[in-house]
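Undergrad: Coordinates for the following, if possible.
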Amino acid sequence: MNSQKPVTRIQKRNRATIRDAALDVFSQHGFRGATLDQIAQAAGLSKPNLLYYFPSKEAIHVELLGHLMTDWLEPLRALNTQGDPIEEIVAYVMRKLDMAREMPRESRLFANEIVQGAPRIMDMITGDLRELVDEKAAVIRNWTQSGKIADVDPYHLIFSIWATTQHYADFDTQVRGILAPEGDDHFDDAREFLRHLFRAALTPANQHAAVSTNA
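TA: Below is the predicted model:
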């Protein structure tokens, strides 16, 4: 018989408030630089009240990373093996850029964890993430071997997509310092640039030649 009391609406709300506050703090200061006092203050709760919901800073961090990894992997899972290869890959690039725009705190949380050696998610990286990347890399390799896309290394293609999209979240201060954009206008420019970049990189050489001949 389950003796656990059901979670109340207030408890759910407080846990969500703590996670959101912790996301702010961790994304700014990293795990090592963040403190429970900072998280409690950002959440508008006392430290003892925070500890009622989460026993430690690490417990909050691990829960955030768990939610993040689920969201982070979804666009790659959505890569359709039956779709047009170039369109599928470019759509993945666009979704990753959208995530950088819409979820910058989550991106920085992940980046900070990786920079520290991924002590809390290494099992996820060498487990679910590697398994998914291996699966999609095999799909991309089949596309290259059948001549549907250019002969690219599938793993480095995926890494380059991560690098060119997550950069806009992880290095947001640098990007804004250089471009001085109006709001988020630079993301629209980035979409056009990355769409052109990856289409050009993925188009087979014989199709490039055909376009040049017909021009």
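
Undergrad: CA atoms for contacts and neighbours, from now on please.
TA: Will do.

Undergrad: and the gap between F54 and R19?
TA: 10 Å (C-alpha to C-alpha, to the nearest Å).

Undergrad: anything in contact with each of these two?
TA: Listed as contacting both F54 and R19 by C-alpha atoms under 8 Å, 6 or more residues apart in numbering are I60.

Undergrad: Return the residues in contact with the nearest residue to P119 once chain neighbours are set aside.
TA: Once flanking residues are discounted, P119 sits nearest to E113: 7.4 Å by C-alpha to C-alpha, 6 or more residues apart in numbering. Neighbouring residues of E113 by C-alpha under 8 Å, 6+ apart: 30-31, 119-121.

Undergrad: which one of the residues you listed has the most neighbours?
TA: The most crowded member of those, judged by other C-alpha atoms under 10 Å, is G30 (21 neighbours).

Undergrad: Please report how far T173 lies from D24.
TA: 15 Å.

Undergrad: The residue nearest the centre of the chain is in what secondary structure piece?
TA: Taking C-alpha atoms, centre = their mean, the centroid of the chain lies closest to W72, which sits 4.4 Å from it. For W72, the element it lies in under DSSP states H and E is helix 57-77.

Undergrad: Contacts for that helix, please.
TA: Helix 57-77 is contacted by residues 19, 22-23, 26, 31, 35-36, 54, 92, 95-96, 106, 109-110, 120-121, 129, 132, 136 when judged by C-alpha under 8 Å, 6+ apart.

Undergrad: Would you list the buried entries among those residues?
TA: 19, 22-23, 26, 31, 35-36, 54, 92, 95-96, 106, 109-110, 120-121, 129, 136 (16 or more other C-alpha atoms under 10 Å).

Undergrad: quick one, longest helix in this protein?
TA: In the chain, assigned by DSSP state H, the helix with the most residues is helix 9-33.

Undergrad: one step back: tell me how far the residue nearest to the centre of the chain lies from F187.
TA: 19 Å.

Undergrad: Distance check, the residue nearest to the centre of the chain against S107.
TA: For W72 relative to S107 (C-alpha to C-alpha), the value is 9 Å.

Undergrad: Also L179?
TA: L179 is 21 Å from S107, by C-alpha to C-alpha.

Undergrad: more crowded one of those two?
TA: Using other C-alpha under 10 Å as the criterion, L179 and S107 rank with S107 on top: 21 against 9.

Undergrad: here's the other one to compare against:
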Amino acid sequence: MSSGRTRIQQKNREVILEAGLEAFSEAGFRGTTLDRIAKGAGLSKPNLLYYFPSKEAIHRELLSRQLDLWLAPLRTLDPDGDPLEELLGYVHRKLALSRDHPRESRLFANEVLQGAPHILDTLQQDLRALVEDAAGVIRGWIAAGRLAPIDPVHLIFSVWSLTQHYADFDVQVRAVLGDADPFPGAERHLDAVFRRLLMPDPEKACAEAAVG
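TA: From the prediction side, this is the model:
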């Protein structure tokens, strides 16, 4: 619990953030009003403003939480681990986030589609640095012949797009599949796609080892 807040105050903040997440993920920032968030939270607008001074403050808090959640799997890449399993694990964790937190994914997508007005600095600085660190690890694995040669940054982009699709375009996915849960099939498919993409050529690896 945050310092200086009572349990009730913390609970009300979480109720407001939940209502904000629901509203922003459906209507985007521009289409969401404080009145709608207050109604969703079951609070009066003045009561809501006691906890958050503006719609922007609620939105920023949600985006900050989303970035922490969304980037956590990328931070777990272990340079000393098995490269293929590390990257496939990353794919699976990202897909699980789309399954378990679809509203958060749509919140982030809406922000980016609007030009990322609230988080552009974070994307240009913190996200860029994190991606470059992860790309450095992947480059090391490629240089050691433990992965197929591939552009590491575009590999990360591909993981994002192929996993987040299932959250951001959930209606389209389910319209095509009907009542079937898309995630078991998606997990098998993406595992196969990235495994084939990343698997090093065994003959080439053996030849390079012999020359070395």
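
Undergrad: TM-score, when you put one on top of the other?
TA: TM-score for the superposed chains, counting by TM-score structural alignment, normalised by the length of structure 2: 0.93, backed by 204 aligned residues with a C-alpha RMSD of 1.6 Å.

Undergrad: on that earlier part again, now do the helix holding W72 of structure 1 against helix 9-33, angle only.
TA: 90 degrees (axes from the mean of the first three to the mean of the last three C-alpha atoms, to 10 degrees).

Undergrad: what element comes up after helix 57-77 of structure 1 heading to the C-terminus?
TA: Using DSSP H and E, the first helix or strand after helix 57-77 of structure 1 is helix 85-102.

Undergrad: what's the spacing between that next one and its chain's center?
TA: 11 Å (C-alpha atoms, centre = their mean, to the nearest Å).

Undergrad: what do you get for stretch 145-163 of structure 2?
TA: 15 Å.

Undergrad: follow-up on the earlier one: how about the next helix-or-strand element following the longest helix of structure 1: buried residues?
TA: Next along the chain after helix 9-33 of structure 1, taking DSSP H and E as the criterion, comes helix 36-43. Neighbour-count burial for helix 36-43 of structure 1, with 16+ other C-alpha under 10 Å as criterion, is recorded at 36, 38-40, 42-43.

Undergrad: could those residues be laid out in a markdown table, adding distance to R13 of structure 1?
TA: A markdown table is the format used below for the buried residues of helix 36-43 of structure 1 (distance: C-alpha to C-alpha, whole Å):
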| residue | distance to R13 of structure 1 |
| --- | --- |
| L36 | 18 |
| Q38 | 19 |
| I39 | 15 |
| A40 | 14 |
| A42 | 15 |
| A43 | 11 |
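
Undergrad: hmm, back to that, T173 and D24 of structure 1: which is more packed in?
TA: Using other C-alpha under 10 Å, the more surrounded residue of T173 of structure 1 and D24 is D24, with 21 against 11.

Undergrad: ok, that one touching S107?
TA: No. In this structure, D24 of structure 1 is not within contact of S107 by C-alpha atoms under 8 Å, at 11.4 Å.

Undergrad: Show me what the residue nearest to P119 of structure 1 aligns to in structure 2.
TA: Aligned by TM-score structural alignment, E113 of structure 1 pairs with E111 of structure 2.

Undergrad: could you say which helix or strand contains its match?
TA: Going by DSSP H and E, E111 of structure 2 is part of helix 102-113.

Undergrad: Relative to structure 2, what is the average displacement of the helix holding W72 of structure 1?
TA: In this overlay with structure 2, the average offset of helix 57-77 of structure 1 from its partner residues is 0.7 Å by mean C-alpha distance after the TM-score superposition for structure 1.

Undergrad: That helix versus helix 104-115: what angle between them?
TA: Using the same axes, to 10 degrees: helix 57-77 of structure 1 against helix 104-115 is 110 degrees.

Undergrad: what does H154 of structure 2 align to in structure 1?
TA: So, by TM-score structural alignment, H154 of structure 2 is matched to H156.

Undergrad: no no, P79 of structure 2
TA: Per TM-score structural alignment, P79 of structure 2 is aligned with T81.

Undergrad: mind listing what that match touches?
TA: Counted by C-alpha under 8 Å, 6+ apart, T81 of structure 1 has contacts V139.

Undergrad: I'd like the distance between it and A34 of structure 1.
TA: 42 Å.

Undergrad: Would you mark the buried spots in the helix or strand that contains I156 of structure 2?
TA: Using DSSP H and E, I156 of structure 2 maps to helix 152-168. Within helix 152-168 of structure 2, the residues that count as buried by 16+ other C-alpha under 10 Å are 152-153, 155-156, 159-160, 163-168.

Undergrad: Ok, stretch 80-87 of structure 1 next?
TA: For stretch 80-87 of structure 1, the buried set under the neighbour-count rule, 16+ other C-alpha under 10 Å, comprises 85-87.

Undergrad: Now do the end-to-end distance for that stretch.
TA: Note: stretch 80-87 of structure 1 ends 10 Å apart using C-alpha to C-alpha.

Undergrad: now swap in stretch 78-93 of structure 1 and tell me
TA: 12 Å.

Undergrad: how far is that stretch from where the chain is centred?
TA: With C-alpha atoms, centre = their mean, you get 17 Å for stretch 78-93 of structure 1.

Undergrad: do stretch 193-202 of structure 2 as well
TA: 24 Å.

Undergrad: what does it correspond to over in structure 1?
TA: The aligned range for stretch 193-202 of structure 2 is 197-206, by TM-score structural alignment.

Undergrad: Residues contacting that stretch from elsewhere in the structure, which ones?
TA: 86, 90, 147-152.

Undergrad: what about E208 of structure 2, distance to G140 of structure 2?
TA: For E208 of structure 2, the distance to G140 of structure 2 - C-alpha to C-alpha - is 16 Å.

Undergrad: Kindly report the same for H165 of structure 2.
TA: For H165 of structure 2 relative to G140 of structure 2 (C-alpha to C-alpha), the value is 29 Å.
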